[in-house]
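>>> Need coordinates for the following:
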Amino acid sequence: MSKRPVIAVAGLACETSTFSPAVTLAPAFHPKRGDEIVERYEFLHANQPLGQEVEWKGALIGHALPGGIVTREAFETLSQEIVDRLQDIVAKDAVDGLWFDIHGAMCVQELDDVEAELLRRVRAVIGPDVIVSASMDLHGNVSRELAHQCDLITCYRMAPHEDAMDTKERACRNLVNILKGREPGKRPLKAWIPVPILLPGEQTSTRIEPAKHIYAAVPEVEAEEGVLDAAIWVGYAWADEPRNRAAVVVTGWDEKAVSQGAEKLARLFWDARADFRFVAPTGSFAECLDAAVKSSPAERPYFISDSGDNPTAGGAGDVTWGLTRLLERPEFKAPDSGFTVIYASVPGPRAIDTAVAAGVGATVTVTAGADVDDIHAPPLTMTGRVHSIKHGDRDAVTEVVLQVGSVYAILTKLRKPYHKEKDFTDLNLAPRAVDIVIVKIGYLEPELYDMAKGWMLGLTPGGVDQNLKRLGHHRIRRPMWPFDEDFEKMPELKTVWINKSTEPLTGPDI
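This is a model prediction of the structure:
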């Protein structure tokens, strides 16, 4: 019986806004090591096909909640541990492949294109001949160097990312198939096409056109004879690096099919550039609140996205601007005002301590927010009744609901995204029964989307402001849509063949 291939697993993932004053430290990555990695992914378990065909060796993976730039110290600490653990694996086994488990929009102090830098360090350990397959978020960035260091590279095909696990499994399946079936020394062809478009995810959701039909074409290209995988990256709009832009990569064995598929997808994206719209009706925060107040019972719960401080896009999460504006509204001043409103959320460690000490039912005056991002609003002081307390959340650690007038404001020790109904019901809140739910989010995640009867996207300030032009990008490549709408020369959108991973990268970085 032939020996099963050995595949190592490593990677760091954090979507980071360079426009947020927050920083991300090493503990935020919640690193998993060794067998913990295999345990994390069910499709790698011993009772699954991939688990039976391959011996999986976990090095280290870390997935941080999106946030501010990663400190150099954090990156160096975690990347060195990845290198050390891979050295231990290589010393015991001949490694055939590597699954590079990343997001693709991580920014590190004093470094650019950090996923490519991490993979360079990994390659120095595993060697140039090991086949590397990367899985990414479609909001990641694919530089020419990252494509060069990989043999296979793929990303999500849905936004919201309901296919995240499917994508990771596909990356592993493609890798295993190559290890089992390729001719010795043969590596897939890689067609890479950068597309000079940089848009927020809220304008490129695959729920709506034009992203819907653009991404529908991806599996069609993948189905062509001689194509292994096809992928389109929207890119990450809230970081300011030269690599940040849309991109297409198609991999396979047939040069004509791979090239034609890549160019088809790139043209589809470019030709639709002026058609992208926000995924929901938009307005200022005041306009959103006005619409919610005027909504009919059939439109409730009415959801409002406080999008500028979305912690799952990289916002600091502690901007108080939205909650301050909400509590100023006369409609919500009294507990019996006729409206019930949930607001999620604002971190306030000291506020949490005060509320916990006082207990449920107590009336407290607390100050929360703006410990990290005080650019847009100062800390907020409010007086209210402690409605509920919950300990032990993975992200928030401790949560408190404070009733101020008819507003139920969720305060947290550390920032947390609120994406699921259980996030609310665990706090003795009933989001389906209230009038208005305001969440720091962009497009609504599936459970919230299904719950909402009405919805507006608030164009609010923060580190992930939807108005990209007022953020101040100065390092992205120009021209870039929509920063530039008049192109003197249209992009060619022709296949750029990426050298084999065993060869030095040559030619200009386009």
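>>> From here on, just use CA atoms for contacts and neighbour counts.
Will do.
>>> In which helix or strand does the nearest residue to Ser79 once chain neighbours are set aside reside?
If the residues on either side of it in the chain are set aside, Ser79 comes closest to Leu118, at 6.8 Å by Cα to Cα, 6 or more residues apart in numbering. When secondary structure is defined using DSSP states H and E, the element that contains Leu118 is helix 114-126.
>>> Run through who's touching that helix.
Outside helix 114-126, the residues that touch it by Cα atoms under 8 Å, 6 or more residues apart in numbering are 12, 79, 82-83, 86-87, 90, 95, 102, 104, 106-108, 143, 145-146, 149.
>>> what sits against Met456?
Ala280, Pro281, Thr282, Gly283, Cys288, Phe303, Ile304, Ser305.
>>> One more pass at 7 Å, please.
Ala280, Pro281, Thr282, Cys288, Phe303, Ile304, Ser305 (Cα atoms under 7 Å, 6 or more residues apart in numbering).
>>> From these, which land in strands?
Mapping the contacts of Met456 onto strands (DSSP state E) picks out Thr282, Phe303, Ile304, Ser305.
>>> Glu331 in helix, strand or coil?
Reducing the assignment to helix, strand or coil with DSSP: H, G, I helix; E, B strand; the rest coil, the entry for Glu331 is helix.
>>> Please tell me how far it sits from Lys294.
11 Å (Cα to Cα, to the nearest Å).
>>> More neighbours: which of those two?
Taking other Cα atoms under 10 Å, Glu331 and Lys294 do not tie; Glu331 has more neighbours (15 against 10).
>>> for the stretch 251-400 of the chain, what spans make up the strands?
In order along the chain, the stretch 251-400 of the chain carries the following strands (DSSP state E, counting those that start in this stretch): 282-283, 302-306, 341-347, 363-368, 380-393, 397-404.
>>> hmm, who's touching the last one?
Strand 397-404 is contacted from outside by 352, 383-392, 408-414, using Cα under 7 Å, 6+ apart.
>>> Before we compare anything, build this one as well:
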Amino acid sequence: MSLRKGHEMTKPRVALLGAILESNRFAPPAELDDFQSLTLLTGDALMSEARSETPKLATEFAAFVRAMDATGDWTPVPCMLAASHPAGPVREAVIEEVIGTCEATLRACGSLDAVYICNHGAMVAEHDHDPDGLLMARVRDVVGPDVLIVSTLDLHANISQRMVDACDLIVGYRTNPHVDQIERGEEAAFSIRRALASGERPKLAHIKLPLVPASVTLLSAEHPYGSLIDFGQRRQAEYRSQILNVSVFGNFLFSDTPDNGLSIVVSARDDQKVAEALASELATKAWSLREDFVRQLTSLEDAVALAKAGDRRPVIFSDAGDNPGGGGSGRTTELLSALYRAGAKDCLYGSFCDPELARDAHATGVGGRFVAHFNRTRNASAPWAQWDVPFEAEAEVVSLHNGEVVGEEGMTAGRRLILGPSAALRIGGITVVVITDRTQTADPVFFNAFGLDIAAARTVVVKSRGHFRAGFSPWFSSEQVFEVDTGGLTSPVHDRWPFQHLPRPNYPMDENTVWSRADLH
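Below you'll find the predicted structure:
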């Protein structure tokens, strides 16, 4: 069915909503408080924040609003945007409240021309493996078949057929680290404008492969994932106007769902067969690269030895097993204590999430000394308790901060971050940044806010899996980056986890997994 034409003569009515959560099946559940602490906005408050100079909500959502504002009159219908830092499965009552609020607003708002859904795509709920698809399907049920639905998703999304069936266009990030959210939000807005003006209904094709790579292999500037994304973009350009979007979703391993697996989603302007042909070509290309989606990590012993080595370039370590951006606690001490015991010098370490320790530092004051108790209080029954080992060291308070900062580089550039009371502590030759809010250290502002000189450090350690690469690229090339094999809820080693829901067989867990283009028919 074609969309109604003539929207250029009137102001299109576009609903805006979203639920953003990357779920690590093994992390503690996402509660209502987790959304309230990051983003839980409706109505005018949502639009006001999206239009602010330094919005603290999802970058692509704000970019969508700015692009719609810049391209003509429109009537926004803001429903709700809910976002949490990565956590475990969302509570059933929480996601049902979010979906219910969106449904109620959509029912009450009258006629609509389009809906923009800003989700992550790798959410898990207590009662549903695919709450992203659940939200999208229920939005479709309310607005009916004739209203255009466009969604933006993180490239780590676990794409379900329910998502594809509910949407007219799906726009995935192309970069990891994620530095193209502005472009993707703009693309969603321009796509809505174009479709409403032309009356054309996009056609989607989706293929999922039995390929479940870990996030450390999904860097868009490196082979194989970057090669696959680049190949898709070249082929889209060769199809010219026939193809609207090509997205390659790498999946999020730790969600542990039946929808895990690398997915190809192709959107054609109006020809389903064209979309299917290109999706098939890209899937075949991806499968041919499957053996390249395996990566070796740097051992803890080798990392410590490198930190102590004298004649070398500065390096940056990823504490890969404890990435708050993938559901990690931000409190594991394995790498920190090893570096301290080894006497590492000129080392910056960020960021340790410990509200109690941050309060102790503020009570002590700049220049004061005290015994820093890392993980003084912990829940012994928590999923991450085995890694959140207590650690003590004599500390000097180097600097204090209220934790309100604006990102400077990479994925959080220009975005307001609320880290809570924070401190920089010197323990031996290591300066540790301690924060209150559980957030990955993907931006140099985590050090710069305390007056710490990244360029003067010989070793920088970040609790981040991959996004730090964009934020710290002015100091460290890819050859200076080392992903350390540490324990924690984001350890990217497949055989360490009791997966229960991943589709089997899959590669690399099952080396003899077979797939061919013939499987599509």
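>>> re earlier: make a PyMOL selection of whichever of the contacts of strand 397-404 of the first structure turn out to be buried.
Buried residues among the contacts of strand 397-404 of the first structure (16 or more other Cα atoms under 10 Å), as a PyMOL selection:
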select buried, resi 352+384+385+386+387+388+389+390+408+409+410+411+412+413+414
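>>> Just list what the longest helix along the first structure packs against, helices and strands only.
Of all segments of type helix in the first structure, defined using DSSP state H, the longest is helix 72-92. For helix 72-92 of the first structure, the packing partners by 3 or more Cα pairs under 7 Å, 6 or more residues apart in numbering; DSSP states H and E come out as strand 55-63, helix 114-126.
>>> Could you dump the ones in strands among the contacts of Met456 of the first structure into CSV and include neighbour count?
Putting these into CSV (neighbours: other Cα atoms under 10 Å) gives the following:
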residue, neighbour count
Thr282, 17
Phe303, 29
Ile304, 29
Ser305, 25
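>>> For these, work out which two are farthest apart.
Of all pairs drawn from those, the one with the longest distance (Cα to Cα) is Thr282 and Phe303, at 11.9 Å.
>>> roughly how far is the helix holding Leu118 of the first structure from the heart of the chain?
21 Å (Cα atoms, centre = their mean, to the nearest Å).
>>> what span of the second structure lines up against the helix or strand just after it?
Toward the C-terminal end, the helix or strand that comes next after helix 114-126 of the first structure (DSSP H and E) is strand 131-136. Following TM-score structural alignment, the aligned partner range for strand 131-136 of the first structure in the second structure is 148-153.
>>> how big's the offset between that stretch and the first structure?
Once the two structures are superposed, the average separation between stretch 148-153 of the second structure and the matching residues of the first structure is 0.7 Å (mean Cα distance after the TM-score superposition for the first structure).
>>> Show me what that stretch is in contact with.
Looking at stretch 148-153 of the second structure with Cα under 7 Å, 6+ apart, the contacting residues turn out to be 113-121, 167-173, 184, 188.
>>> Between the two ends of stretch 460-478 of the first structure, what distance do you get?
With Cα to Cα as the measure, the first residue of stretch 460-478 of the first structure is 26 Å from its last.
>>> Where in the second structure does that stretch align, residue-wise?
Stretch 460-478 of the first structure maps onto residues 486-504 of the second structure, going by TM-score structural alignment.
>>> what about the aligned residue in the first structure for Leu419 of the second structure, neighbour count?
For Leu419 of the second structure, the aligned residue in the first structure is Ala396 (criterion: TM-score structural alignment). Ala396 of the first structure is flanked by 19 other residues according to other Cα under 10 Å.
>>> List the residues that contact Ala396 of the first structure.
If a contact means Cα under 7 Å, 6+ apart, then Ala396 of the first structure has Thr412, Lys413, Leu414, Arg415, Lys416 as its contacts.
>>> Counterpart of the last one over in the second structure?
Alignment note: Lys416 of the first structure maps to Thr439 in the second structure; criterion TM-score structural alignment.
>>> List the contacts of that match.
For Thr439 of the second structure, the residues meeting the contact criterion (Cα under 7 Å, 6+ apart) are Pro324, Gly325.
>>> can we see that at 10 Å?
85-86, 323-330, 351-353, 417-419, 463-464 (Cα atoms under 10 Å, 6 or more residues apart in numbering).
>>> List only buried entries from those.
By neighbour count, with 16+ other Cα under 10 Å, the contacts of Thr439 of the second structure hold 85-86, 323-330, 351-353, 417-419, 463-464 as buried.
>>> and the nearest residue to Ala22 of the first structure once chain neighbours are set aside, what helix or strand is that in?
In space, Ala22 of the first structure comes closest to Gly68 once its chain neighbours are excluded; the distance is 4.4 Å by Cα to Cα, 6+ apart. Secondary structure here is read from DSSP H and E; on that basis Gly68 of the first structure sits in strand 67-70.
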